[in-house]
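**Q** Sequence plus predicted model, see below.
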Amino acid sequence: MVSHIVGYPRMGPKRELKFALEAFWDGKSSAEELQKVGDNLKLSTWKQMVDAGIKFIPSNTFSYYDHVLDTTAMLGAIPPRYGWSGGDIGFDVYFSMARGNACIPAMELTKWFDTNYHYIVPELEPNSKFFYASRKAVQEYREAKAHGIDTVPVLLGPVSYLLLSKPVKGVDKSFSLLSLLDKILPVYKEIVDELMAAGVSWIQFDEPTLVMDLDSRQLNAFTHAYTELESSISGLTILLETYFADIPADAYKTITALKGVSAIGFDLVRGSKTLDLIRNGFPPEKYLFAGVVDGRNIWANDLEASLTTLKTLKGMVGEDKLVVSTSCSLLHTAFDLETEIKMNKELKSWLAFAAQKLLEVSSLEKALTNLKNEAFFSANAAAQASRKASSRVTNAAVQEAVSLLRGSDHRRATNVSDRLEAQQRKLKLPILPTTALGSFPQTLGLRKLRREYKINKISEEDYVKAIKEEINQVVKLQEELDLDVLVHGEPEIHTHMCYSNFNDIIHSIMDMDADVISIENSRSDEKLLSVFHEGVKYSAGIGPGVYDIHSPRIPSVEEIVECIKKMLAVLDCTILWVNPDCGLKTRKYSEVKPALSNMVAAVKIIRKQLIANKSELFSSLWKARTDC
């Protein structure tokens, strides 16, 4: 019986990587200094897993930005606009793809399945060329080996990489991303060969798209890929890892039949129905990596319930073929609960961050081999009971109020057109569209105060005073930039959504009945606007983002004007809000002020153009505005 971790957080217990990245991007530190921080975090993580008793320790899960972007670098699939002509992919090209630069926008950013992690979407076309361009996987394995730690290199699998990519804009709609599979498999073979030469005995291929609804052609791609790789992986033990949901029966049948795959990992937290598939037959020659410790949230596992599941699996596949694992990478959890020094003790007992989940995995593995830590399990059981009984969780007054709700209580009393008309009367504007934004930057001073308050270095009174001063600074900046500000009046519901496939859920978004929704648009090639071209009529306020806030790049006035014109082609000016893609929390004032100034200037240009329009419809609208 052994244990395994799918992946681990990268930022560090005190967000060391975040601060190192910001210093590097600001030109305050060198690439060597950034790499030193990264190397220290990798080593401390590997040692932490060794100390926790984890057998299968992952490597190549650390990233300076995103593991999918790392795979793009590994395959040399760099979009031509970034000017890469071969050789090492340095931080300049890497971060330009991730964040853009002064001249070139970043690649698309979108949700990693249904998590709040975002990945950089690969851009591919029929003529895309692939090269073994980044040896990060081999370098990390050797790095760990030099410290006496044998790891399992983790690679995003070839089929999932293609299915998570997007065709380059303008490519014929008949182009299939899977048509590139035979182009990337030779690169994967090179990587596997080099890993074997370095001494690797296990490799983990992450294929999370297996939990999606795939057609026969897509499932056949997995069979083809791992059959092709089989000759290269002779002598290696290959773990195929899935996560985030139940695996469909046809996908289960496909991967359990793969001869070159010796081990399969399943998410048995969100994929509870997968247990039935395993009960009905699991290949006796393969290892089962049982993901029973939840990697998706910060709650402590119910260890007794997890142990019961593992004992059932042990009876099915045998002790020598069962591995205790996390349901997915621990990337999606906080780093270490021990850093939370102010938290309520009862609440803290209910939680487990990544460091604590290592101990959960290890304790479950030991319990299956008759080395159960009774004190550890008893404390966990007490915490589970405390959480279930606590009024923080079970509040009779709330339950009673919910039980009295009727269907009509879920809808607002007024319709959206009436609310929109009232809202427009409240705005200090001559005419729409309206400028808006979600949040302003957090100054370094405020971040420092927050850290000092957290560790009791300053009083709550001083902290509140600093917040108020920050708010006053924001108000002054709004006035300076001539951003539209709502006057006091009836409350409105504004909501924000970013980086997802909005077109698939546009009708659900409309059913939310919010007064205004701001929504990511610029980073995804304005895909959102296509749903309005297809005839969807949106009647509430909507603000598709006009520029990417995850990039330091300052958009020009002309660029934003063209973006707004595209929106006005499908949206009425009376409902259009002009705003950045997301909140500005991560940006510096030196970036925010020119970007917002350009945004306001672009809106004023659009307003003048609308005023010059002599159509009857606009004239009546203009009259209504000026009358207000």
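**A** Structure's in. What do you need? Residues are numbered from 1 along each chain as shown.

**Q** When you work out contacts or count neighbours from here on, use the C-alpha atoms and nothing else.
**A** Fine.

**Q** my guess is I458 is in a strand, correct?
**A** No - read with DSSP: H, G, I helix; E, B strand; the rest coil, I458 is coil and lies in no strand.

**Q** Surely it is in contact with E452?
**A** Yes - using C-alpha atoms under 8 Å, I458 is in contact with E452, at 5.9 Å.

**Q** What ranges does the stretch 351-500 of the chain have for its helices?
**A** With helices called from DSSP state H, counting those that start in this stretch, the stretch 351-500 of the chain shows them at 354-368, 374-389, 396-403, 416-426, 444-454, 460-481.

**Q** Buried residues, the fourth one. List them.
**A** The one in question is helix 416-426. Residues of helix 416-426 classed as buried: V416, R419, L420, Q423, Q424, K426 (neighbour count, 16 or more other C-alpha atoms under 10 Å).

**Q** Against that first model, consider the following:
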Amino acid sequence: MKTSVIGFPRVGANRELKFASEKYFAGKITAEELQATARELRKNAWLLQKNAGIDFISSNDFSFYDNMLDTSFMLGVIPQRYKALCLSKLDTFFAMARGYQSDKGDVTALPMKKWFNTNYHYIVPEFDDSVDIQLDDTKAQEEYNEAKAHGVQTKVDVIGPYTFLKLSHFTGSKQLKDFSAKTAEAYKQLLANAKSWGAEWIQIDEPALVLDMTDEDKALFSDLYKIILENKQIKVLLQTYFGDVRDYYKELLSFDFDGIGLDFVEGKETLNLLKTGTKENCTLFAGVLCGKNIWKNNYAKTSALLETIQSNWKGEVAISTSCSLLHVPYTVKNEQKLDQNILKYFAFAEEKLTELSDLAANNQKAFAENKALFETERVAKNSDIASKIANLKKEDFVRQPAFAEREAIQKKEFQLPLFPTTTIGSFPQTQDVRANRSGFKKGTVSKEDYVKFNQKKIAECIALQEEIGLDVLVHGEFERNDMVEYFGENLDGYIFTQNAWVQSYGTRCVKPPVVWGDVSRRNPITVEWSKFAQSCADKNSKKPVKGMLTGPVTILNWSFPREDISLKESAYQIALAIREEVLDLEKAGIRIIQIDEAALKEKLPLRKEDWHSEYLDWAIPAFNLVHSGCKPQTQIHTHMCYSEFIPIIKNIDDMDADVITFEASRSNLEILKALKDNNFRTEVGPGVYDIHSPRVPSVEEIVNAVEKMKTYIPQSKLWINPDCGLKTRGETETVASLKNLVAAAKQVRN
């Protein structure tokens, strides 16, 4: 059998792209030096796959920031305000991704949203009425030719027109239908051009086919591909992932595709669909190797699945990853600290190439070694934790008294001004902060010195917020490397990698911890830091300082989860652990506690019919379980960002938090109407400026945002805050932005 990889990690084995890009942003290297790093990374990835024996290797899966943004440039979907900056092509690209502020102009970044059900974020394409679709496939051609020069024949990989248009935002009088025909013509020309370069295959990614489709959606796809496939001279692989294509499977078989890529890992109906029909003279690219988790594949199970697939598909079958390997770390080889008895269960991107080859070749030696891994339980179960979960009662998930009564109690308790101001939690993680934390981990900084340093930073942070005039303070989170890893380090059942970095967006990489066994709290985690911060505030302003926690669903969704128990069981284990922390904070006198659920929507099934039974029926209760034991005077906050929350806005209200802060600045405050339409009861702070951009918002800009918010949200329920934590920002821009935020709040109050 032949093997295929949908896409490969692009940041490099040691995050080379991240560091080079950040040097370029800082003016420390030239554009050509950045391009040289990119060329080296691409070469390494191609040769790695070739040497592993992979038959179908992608080119053009690389990006300096995001493939959806690359597609915008390929089609000429560049809003006029970015063209007006008159920057180079590369700098225009980064301006759209990060925003831009100089004497040449001041523009915010395009919106950023989660890529389907992953923690990867894509830049939302924007069509204004000035857009004129024109193909510019320079990048795809250059990268195909690069690979060829290294002796690697690749399939050219592009985001498909249906997915691109469905995920785009249209700001003018022209809508999707007004751009579809020219978009299709551009892709038709791309196919012809790719053939002229010498390409044999082009891979067109259409993950949007796994979403619920209307008749209008089906007509759009059909209209696009009737044009694209007309008189084609190159083989076309229509690639899907993240689910099954139940709404459009039979129709897909009618198109002149030479290959169809289907997901057999997350696509729960994919195998059943195969039994309803097949296609001759078409290769099925069977996504049987998980591209989103780090556990080794069970060869026996996968081999049996492949036999069933082959018996139902008339044409050739190639073994593929279920999605791009962008969503897993680069290689296990970089892990020097974990025991081999742990590492032997892991397969990152490079190791998954070997797994593909083993399965394709039916490597009996590898099969025997693999079988031994699955013959015994990897980890023993904790009976005490199992008993706690089994004995949970309905009342354990309900907070008393009801929301309206708590709200009245808290208004009296805190006496906050109209439009109270706060931040989401973290403050800039400067070099000295990182050095202190790193030194403590390495043993070169004593615990006493580590604590003294952090207490000094906390005291300075509290004083700064008091000087700026914020109403509800935070301690700055100087002790934390990551909002999930930090908690995982204090929970039994978690293990941590050294270099298992995964791209989240642009230059932002995360290192998800691994849920290895049953989870429980080992010790109090944040209590002492929060108590110290509140004591600093009590000396002067006496303003409340929020205790800062990460919620159970986000901790789970931003970890590599176990595959031997359900996600529900894992979530409840984590919820019980965080519940202990919440109650300890309350006992320590912390009156406001923020429990972030930034990733609440991340594992929401892509099919609406599966939302409750497979996810919401345990994800919302897991959050309720964390705070249901709190006193009515304790105000519970939560935070969510960079996802489409509008479809589940009623479920978010059911979380029964007292205050929720949303990312809203990069989505043009679209969530506001949904809050009003659904009579959202929770107090709310839609972010008034984008912290992922280095630009400083003006007072006028923030005032305008708040005035818009007031038309949708009762002013008694409206908070003013940035849209996310500030740890990635510089100190100067942070202080300037927060001063403008407070000034705007005062202006709106007046």
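**A** Alright, I've got the coordinates. Every value quoted in this text rests on a predicted model; they were computed, and no experiment measured them.

**Q** Could I get the TM-score for this pair?
**A** Scored against TM-score structural alignment, normalised by the length of structure 1, the superposed chains reach a TM-score of 0.88; 589 aligned residues with a C-alpha RMSD of 2.4 Å.

**Q** circling back: and S500 of structure 1, which of the helices of the stretch 351-500 of structure 1 is closest to it?
**A** With C-alpha to C-alpha, the closest approach to S500 of structure 1 among these belongs to helix 416-426: 24.5 Å.

**Q** mean shift between the closest one and structure 2?
**A** When structure 2 is superposed, helix 416-426 of structure 1 averages 3.6 Å from its matched positions, counting by mean C-alpha distance after the TM-score superposition for structure 1.

**Q** Can you give the contact residues for that helix?
**A** L486, V487, H488, G489, D513, D515, S539, A540, G541, I575, C628 (C-alpha atoms under 8 Å, 6 or more residues apart in numbering).

**Q** Show me how to select, in ChimeraX, the buried members of the residues you listed.
**A** Command for ChimeraX that selects the buried part of those, burial taken from 16+ other C-alpha under 10 Å:
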select :513,515,539,540,541,575
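
**Q** From the contacts of helix 416-426 of structure 1, pick the one nearest P153 of structure 1.
**A** D513 (46.9 Å).

**Q** Could you find the counterpart of that closest one in structure 2?
**A** Under the alignment (TM-score structural alignment), D513 of structure 1 pairs with D656 in structure 2.

**Q** Would you indicate which residues of stretch 78-92 of structure 2 are buried?
**A** Residues I78, P79, Y82, L85, D91, T92 are the ones in stretch 78-92 of structure 2 that count as buried (16+ other C-alpha under 10 Å).

**Q** distance of A221 of structure 1 from L371 of structure 1?
**A** Separation of A221 of structure 1 from L371 of structure 1 (C-alpha to C-alpha, to the nearest Å): 43 Å.

**Q** Those two: which has the busier surroundings?
**A** Taking other C-alpha atoms under 10 Å, A221 of structure 1 and L371 do not tie; A221 has more neighbours (18 against 11).

**Q** M655 of structure 2 belongs to a helix?
**A** No - M655 of structure 2 is assigned coil when assessed by three-state DSSP, not a helix.

**Q** Surely it is in contact with L625?
**A** No - at 9.7 Å, M655 of structure 2 does not count as touching L625 under the criterion of C-alpha under 8 Å.

**Q** Now for the most centrally placed residue in structure 1: which residues touch it?
**A** Taking C-alpha atoms, centre = their mean as the criterion, Y117 is the residue nearest the geometric centre of structure 1, at 1.3 Å. Listed by C-alpha under 8 Å, 6+ apart, the contact set of Y117 of structure 1 reads K111, H332.

**Q** Alignment lookup: it to structure 2.
**A** Per TM-score structural alignment, Y117 of structure 1 is aligned with Y120.

**Q** all strands for the stretch 451-600 of structure 2, in order.
**A** Counting by DSSP state E, counting those that start in this stretch, the stretch 451-600 of structure 2 has strands at residues 491-495, 502-505, 508-510, 514-521, 546-550, 592-596.

**Q** Would you mind giving those as a markdown table with distance to F264 of structure 2 added?
**A** A markdown table is the format used below for the strands of the stretch 451-600 of structure 2 (distance: least, C-alpha to C-alpha, whole Å):
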| stretch | distance to F264 of structure 2 |
| --- | --- |
| strand 491-495 | 28 |
| strand 502-505 | 23 |
| strand 508-510 | 27 |
| strand 514-521 | 24 |
| strand 546-550 | 32 |
| strand 592-596 | 33 |
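
**Q** Could you report the neighbour count for D276 of structure 1?
**A** The local packing of D276 of structure 1 (other C-alpha under 10 Å) involves 10 other residues.

**Q** Just give me the match in structure 2 for it.
**A** By TM-score structural alignment, D276 of structure 1 lines up with N272.

**Q** The helix or strand harbouring that match - contacts with which helices or strands?
**A** Element membership of N272 of structure 2, judged by DSSP states H and E, is helix 270-274. Contacts defined by 3 or more C-alpha pairs under 8 Å, 6 or more residues apart in numbering; DSSP states H and E place helix 270-274 of structure 2 against helix 299-312.

**Q** what's the mean distance for the helix it packs on versus structure 1?
**A** Looks like 1.7 Å for helix 299-312 of structure 2 (mean C-alpha distance after the TM-score superposition for structure 1).

**Q** about what we covered before: looking at the buried residues of helix 416-426 of structure 1, which one is closest to W622 of structure 1?
**A** For these, the nearest to W622 of structure 1 is Q424 (12.3 Å; C-alpha to C-alpha).

**Q** Next, count neighbours for the aligned partner of D572 of structure 1 in structure 2.
**A** Residue pairing (TM-score structural alignment): D572 of structure 1 is matched to P714 of structure 2. For P714 of structure 2, the count of nearby residues is 13 (other C-alpha under 10 Å).

**Q** for E400 of structure 1, same thing?
**A** Residues within reach of E400 of structure 1, counting by other C-alpha under 10 Å, total 10.

**Q** again, but for R142 of structure 1
**A** Neighbour tally, R142 of structure 1, other C-alpha under 10 Å: 20.

**Q** Identify the nearest residue to it in space, disregarding sequence-adjacent positions?
**A** Nearest non-adjacent residue to R142 of structure 1, counting by C-alpha to C-alpha, 6 or more residues apart in numbering: A198, 7.1 Å away.

**Q** likewise F62 of structure 2?
**A** That would be R10: by C-alpha to C-alpha, 6+ apart, it lies 5.6 Å from F62 of structure 2.

**Q** re the thing from before, next one: the following helix or strand past the helix holding N272 of structure 2 to chain centre, how far?
**A** Next helix or strand after helix 270-274 of structure 2 toward the C-terminus (DSSP H and E): strand 283-289. Relative to the chain's own centre, strand 283-289 of structure 2 is displaced by 25 Å; criterion: C-alpha atoms, centre = their mean, to the nearest Å.
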